[in-house]
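Undergrad: please work out how this folds:
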Amino acid sequence: MQGHIGVQVPVTVRTFTQLFSCTPRGARLARRLVANRMDAWGHAYDDEANETVTLVVAELAANAVTHGRVKGRDFRVRLLTRAGEGVVRVEVSDGLTERLPVLREPPGPGEENEGGRGLLLVEALADRWGTGLCTGGTYKTVWAEIRVPSV
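TA: You can find the predicted model right below:
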């Protein structure tokens, strides 16, 4: 970022990265630690920004545990925010690269709920979201960007 007359202006970047066991317990811990990190970054536990980011992480972590489990591999949660941008980027990576998440329509009246509806919630809460393979193709990442007030 450039300041006046070529002066470099530092940009504050906050990150949180943690590996979790690919189990329901790991998903619960991810949700709790993300809520704690958002609180440490100035978004109180009962704040809408904290609740939204935590809910997105909970859905993506549950998907990683349910649909992305590979024996012997953990899943990773990463949060990233840059001062002044007002966006938290959430990334959840798991080891099952053969299956990318698909957004499904909600079931109609009388239809069976086959799961996979958590992404509808992510779609509703995030400003943008998507998927990608990590370099080397050993992990896939589902990411979401959520607008939050700057603190």
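Undergrad: every contact and neighbour count from this point should use C-alpha atoms.
TA: Noted.
Undergrad: would you say residue 35 is within a helix?
TA: Yes. Counting by DSSP: H, G, I helix; E, B strand; the rest coil, residue 35 falls inside a helix.
Undergrad: name the SS class of the closest residue to it other than its chain neighbours, please.
TA: Nearest residue to residue 35, sequence neighbours excluded (CA to CA, 6 or more residues apart in numbering): residue 54, at 5.6 Å. Secondary structure assignment for residue 54 (three-state DSSP): helix.
Undergrad: wait, residue 54 sits on residue 39?
TA: No. Applying CA atoms under 8 Å, one finds residue 54 not in contact with residue 39, separated by 10.7 Å.
Undergrad: more neighbours, these two?
TA: residue 54 (23 against 16; other CA atoms under 10 Å).
Undergrad: residue contacts, that one?
TA: Going by CA atoms under 8 Å, 6 or more residues apart in numbering, residue 54 touches 31, 32, 34, 35.
Undergrad: try 10 Å this time
TA: By CA atoms under 10 Å, 6 or more residues apart in numbering, the residues touching residue 54 are 30-38, 45, 48, 60, 90.
Undergrad: another for comparison:
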Amino acid sequence: MLARRLAVWKLDEWEIPYGSPLSDTVALIVAQLAANAVLHGRVPGRDFELRLVYPYESGLVRIEVSDTHEDWPDASPVPQPDPDADGGRGLLIVEAVAARWGVSDRIGPGKTVWAEAGRP
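TA: Okay, the predicted model is just below:
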């Protein structure tokens, strides 16, 4: 997925090397949130937006994925999918590996799902 590749490339520019625990965690979060935006947040003629923020002093990378769909995922607690289901685990994965995550308004239609990951 292009979003994941762009994210780890940007992290490497910020001196968070490929394959490091933080890079791998951010890549996993980006992959899950981008996949959710494509599968559940798609509005015909519109795409999703990926934004990464890394204030070095905090040690946290903030991942924001915005889409134009009005439905919001529930950030507390994430429902457990049917054990036999093929999907439905993306936000469970994000919840497990992120320091914290949530959903917020965005300018224009839709919402932003965000997560933060930090150095261990």
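Undergrad: need the overlap of contacts for residue 54 and residue 39 of structure 1.
TA: Residues touching both residue 54 of structure 1 and residue 39 by CA under 10 Å, 6+ apart: 33, 45.
Undergrad: now the contacts of residue 54 of structure 1: which count as buried?
TA: Buried subset of the contacts of residue 54 of structure 1 (neighbour count, 16 or more other CA atoms under 10 Å): 30, 31, 34, 35, 36, 37, 38, 45, 60, 90.
Undergrad: may I ask which helix or strand encompasses the closest residue to the second one other than its chain neighbours?
TA: It refers to residue 31 of structure 1. Spatial nearest neighbour of residue 31 of structure 1, excluding adjacent residues (CA to CA, 6+ apart): residue 58 at 5.3 Å. If you go by DSSP states H and E, residue 58 of structure 1 is part of helix 48-67.
Undergrad: so that helix corresponds to what in structure 2?
TA: With TM-score structural alignment applied, helix 48-67 of structure 1 matches the range 21-40 in structure 2.
Undergrad: to what extent does that stretch diverge from structure 1 after superposition?
TA: Compared with structure 1 after fitting, stretch 21-40 of structure 2 deviates on average by 0.3 Å (mean CA distance after the TM-score superposition for structure 1).
Undergrad: roughly how far does the residue of structure 2 positioned farthest from its centre sit from residue 16 of structure 2?
TA: Computed with CA atoms, centre = their mean, the residue of structure 2 farthest from its C-alpha average is residue 84, at 24.4 Å. For residue 84 of structure 2, the distance to residue 16 of structure 2 (CA to CA, to the nearest Å) stands at 37 Å.
Undergrad: and residue 84 of structure 2, what's its match in structure 1?
TA: By TM-score structural alignment, residue 84 of structure 2 lines up with residue 112.
Undergrad: which residues does the closest residue to residue 97 of structure 1 other than its chain neighbours contact?
TA: Spatial nearest neighbour of residue 97 of structure 1, excluding adjacent residues (CA to CA, 6+ apart): residue 140 at 5.3 Å. Going by CA under 10 Å, 6+ apart, residue 140 of structure 1 touches 64, 68, 75, 91-101, 131-134.
Undergrad: same question, residue 115 of structure 1
TA: Residue 115 of structure 1 sits next to 63, 104, 106, 107 when contact means CA under 10 Å, 6+ apart.
Undergrad: out of the residues you listed, who's nearest residue 145 of structure 1?
TA: residue 63 (17.3 Å; CA to CA).
Undergrad: what about the helices in structure 1?
TA: Under the criterion DSSP state H, structure 1 carries helices at the ranges 24-40, 48-67, 118-125.
Undergrad: what angle do helix 48-67 and the shortest one make with each other?
TA: Going back to what we said before, that points to helix 118-125 of structure 1. When axes from the mean of the first three to the mean of the last three CA atoms, to 10 degrees is applied, the directions of helix 118-125 of structure 1 and helix 48-67 differ by 160 degrees.
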